[in-house]
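A.B. asks: Turn this into a structure:
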Amino acid sequence: SSDHVHFEQMKEIVRSYNIEAKWFIEGYMPPFADYMTNGFITSTYYLLAATSFIGMNAVTKEAFDWLVGKPKIQVANVTICRIVDDVATYEIEKKRGQSATGIECYMKDYGVSEEEAMEEFKNIAENAWKDMNEECVKEKSVSMEVLKRVVNLSRLIDVVYKHNQDGYTHPEKVLKPLIT
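C.D. replies: A predicted model of the protein is given here:
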């Protein structure tokens, strides 16, 4: 059921937040792959995609099962969320003393500069958008209405973090003018 899906995903988020807190307290910088695996969950986009299905007439148990199976479009969705968020919040997280940021983990793992890491993050996001567009054309397991929910979450990230600004932390700068 959708309640069971939400409950399991919520438990997964709490466990992943706990991992992030432990990394922060210990000053531990995980390998980039571990950071991303955990970061996909803490992006909350696995849970939010399922939540966005609630109340839709077109959503069936099969649609929830499809989503829980982490289809390519949903992986692209959480990738966009994690990567774009990490680029936009990097400076503020660095000032807070957070060493386990996506950019820092990538720099350490691949021996690249901050600039090179930022460029690669943009490439990762660009490729995720390509995957998302491709899946909108190819995916036949669920309706376009269901797919649109997933796409709209990524579109939201594009608005909240426009031009690498952190609209989540500073909504008055980024989001207020748009809403007004």
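A.B. asks: hey, let's count contacts and neighbours off CA atoms from now on
C.D. replies: Noted.
A.B. asks: Spell out the residue ranges of the strands in the chain.
C.D. replies: With DSSP state E applied, the chain shows no strands anywhere along its length.
A.B. asks: Leaving out the residues flanking it, which one is nearest to the spatially most central residue of the chain?
C.D. replies: Central residue check for the chain by CA atoms, centre = their mean: the C-alpha nearest the mean position is that of Cys81, 2.9 Å away. Taking CA to CA, 6 or more residues apart in numbering, and ignoring the residues beside it in sequence, Cys81 has Ile157 as its nearest neighbour in space, at 6.1 Å.
A.B. asks: and what of Ala128?
C.D. replies: Distance criterion CA to CA, 6+ apart; nearest residue to Ala128, sequence neighbours excluded, is Ala76 at 4.6 Å.
A.B. asks: is it true that that neighbour touches Glu134?
C.D. replies: No. If you go by CA atoms under 8 Å, Ala76 and Glu134 don't touch, sitting 10.6 Å apart.
A.B. asks: These two: who's more crowded?
C.D. replies: Applying other CA atoms under 10 Å to Ala76 and Glu134 shows that Ala76 carries more neighbours, namely 26 against 13.
A.B. asks: List the residues that contact that one.
C.D. replies: Contacts of Ala76 were listed using CA atoms under 8 Å, 6 or more residues apart in numbering, and they are 128-129, 131-132.
A.B. asks: Could you do Ile80 as well?
C.D. replies: Applying CA under 8 Å, 6+ apart, one finds that Ile80 lies in contact with 125, 128-129, 154, 157.
A.B. asks: and with 10 Å instead?
C.D. replies: With contacts defined as CA atoms under 10 Å, 6 or more residues apart in numbering, Ile80 is in contact with 40, 43, 45, 74, 86, 121-122, 124-129, 132, 153-155, 157-158.
A.B. asks: For the comparison step, fold the sequence that follows:
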Amino acid sequence: MKVVFNAIIEVCDEVKLATIESKNSNTVVQCVKEAFGNLARVYLTEAKWSQEICIPTYQEYKDNGVISSTYPLMITSFILLAKSAQYVFDWISSNPKIIEVVSLIGRLGNDICSHKFEQERMHVVSAVECCMKQYEISEEDAYKFIEKEIEDLWKVINEECLKSDLLTKPMLDCFLNAARITELAYENFKDKYTDGKLWKDDVIALLVDPISMEKPNGNDIHYK
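C.D. replies: Below you'll find the model as predicted:
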């Protein structure tokens, strides 16, 4: 725990150095610290569930899982390291819907793909078990239920992007790309985060063999 805590302190010090020229440096560091604190609290909740062999309700699990996905920490840190105006800090502090939805896509996507592997060892329950218990359905039906919810969450992302008049396009792209990488990482029920070798074809397609198209003047252009 000391090693982990010291690593977090080092990250916060780096954030302070990176934003030292900004008048918002102290605010940024405080936001990052709070994000780490929130993550520690939900990890403690999961540890208690595991020790007590407790299966929470599906909603309780999702409420906790939004934070345990680590997406709020990553997204908040990434955005705040930019030269953000005060309204951005206020907006992030309001727990915006789009961050919650993107985080939940990450949590549920991970749970479906890593479910069988993680249940082979002593591990906290996943969304699958919570869904099965609460709705008294089979494992297969729980997968379908969660997949449908992920589809619906994408609709919420689209809705939030369309109605947002506070966020710039780069910020919206940050949220969209976080959800997109989740879809890619867990496509076909494979957990590429756990098994890095599964990224090989994607990396080759992006960097080694990009799509080549010939322009009318004979010059090739490459799309990555």
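A.B. asks: Need the overlap of contacts for Ala76 and Glu134 of the first structure.
C.D. replies: In the contact map built from CA under 10 Å, 6+ apart, the residues linked to both Ala76 of the first structure and Glu134 are Ala128.
A.B. asks: Quick one: map the residue nearest to Cys81 of the first structure onto the second structure.
C.D. replies: Across the two structures, Ile157 of the first structure finds its equivalent in Thr182 of the second structure, going by TM-score structural alignment.
A.B. asks: pretty sure its match is touching Arg107, no?
C.D. replies: Yes. With contact defined as CA atoms under 10 Å, Thr182 of the second structure counts as touching Arg107 (9.2 Å).
A.B. asks: The two: which is more packed in?
C.D. replies: The residue with more neighbours, out of Thr182 of the second structure and Arg107 and counting by other CA under 10 Å, is Arg107; that gives 25 against 22.
A.B. asks: any idea what Val142 of the first structure aligns with in the second structure?
C.D. replies: Counting by TM-score structural alignment, which is the criterion used here, Val142 of the first structure corresponds to Leu167 in the second structure.
A.B. asks: and if you look at Ala50 of the first structure?
C.D. replies: When the two structures are superposed using TM-score structural alignment, Ala50 of the first structure falls opposite Thr76 in the second structure.
A.B. asks: Enumerate every residue touching its match.
C.D. replies: By CA under 10 Å, 6+ apart, the contact set of Thr76 of the second structure is 28, 31-32, 35, 89, 92-93, 99.
A.B. asks: got it, and Gln9 of the first structure?
C.D. replies: Counting by CA under 10 Å, 6+ apart, Gln9 of the first structure makes contact with 3, 15, 41, 44-48, 50, 68.
A.B. asks: The second structure: which residue goes with that one?
C.D. replies: With TM-score structural alignment as the criterion, Gln9 of the first structure matches Ala35.
A.B. asks: ok, now Lys72 of the first structure?
C.D. replies: The equivalent of Lys72 of the first structure in the second structure is Lys97 (alignment by TM-score structural alignment).
A.B. asks: Now do the closest residue to that match other than its chain neighbours: how many residues are near it, please.
C.D. replies: The spatially closest residue to Lys97 of the second structure, leaving aside those adjacent along the chain, is Glu160, at 7.6 Å (CA to CA, 6+ apart). When neighbours are defined as other CA under 10 Å, Glu160 of the second structure has 16 of them.
A.B. asks: And for Asp111 of the second structure?
C.D. replies: The burial count assigned to Asp111 of the second structure is 23, neighbours taken as other CA under 10 Å.
A.B. asks: ok, the aligned partner of it in the first structure - contacts?
C.D. replies: With TM-score structural alignment defining the correspondence, Asp111 of the second structure maps onto Asp86 in the first structure. Each residue near Asp86 of the first structure by CA under 10 Å, 6+ apart is listed here: 39, 43, 80, 93, 101-103, 118, 121, 161, 164, 166.
A.B. asks: What residues in the first structure pair up with stretch 44-53 of the second structure?
C.D. replies: Under TM-score structural alignment, the match for stretch 44-53 of the second structure in the first structure covers residues 18-27.
A.B. asks: didn't the residue nearest to the centre of the first structure look like it was pressed against Phe40?
C.D. replies: Yes. Taking CA under 10 Å as the contact criterion, Cys81 of the first structure and Phe40 are neighbours in contact, 8.1 Å apart.
A.B. asks: Identify the single longest helix in the second structure, thanks.
C.D. replies: Selection of the longest helix in the second structure by residue count, based on DSSP state H, yields helix 25-51.
A.B. asks: where do the contact lists of Cys81 and Phe40 of the first structure overlap?
C.D. replies: Overlap between the neighbourhoods of Cys81 of the first structure and Phe40 consists of Val75, taking contacts as CA under 10 Å, 6+ apart.
A.B. asks: just checking, what residue in the first structure corresponds to Trp199 of the second structure?
C.D. replies: Trp199 of the second structure maps onto Leu175 in the first structure, with residues paired by TM-score structural alignment.
A.B. asks: Please report the distance of Lys70 of the first structure from Met56 of the first structure.
C.D. replies: When CA to CA, to the nearest Å is the yardstick, Lys70 of the first structure and Met56 of the first structure sit 20 Å from each other.
A.B. asks: Pick out whichever of these two has more residues nearby.
C.D. replies: Just comparing Lys70 of the first structure and Met56: by other CA under 10 Å the higher neighbour count belongs to Lys70, 13 against 10.
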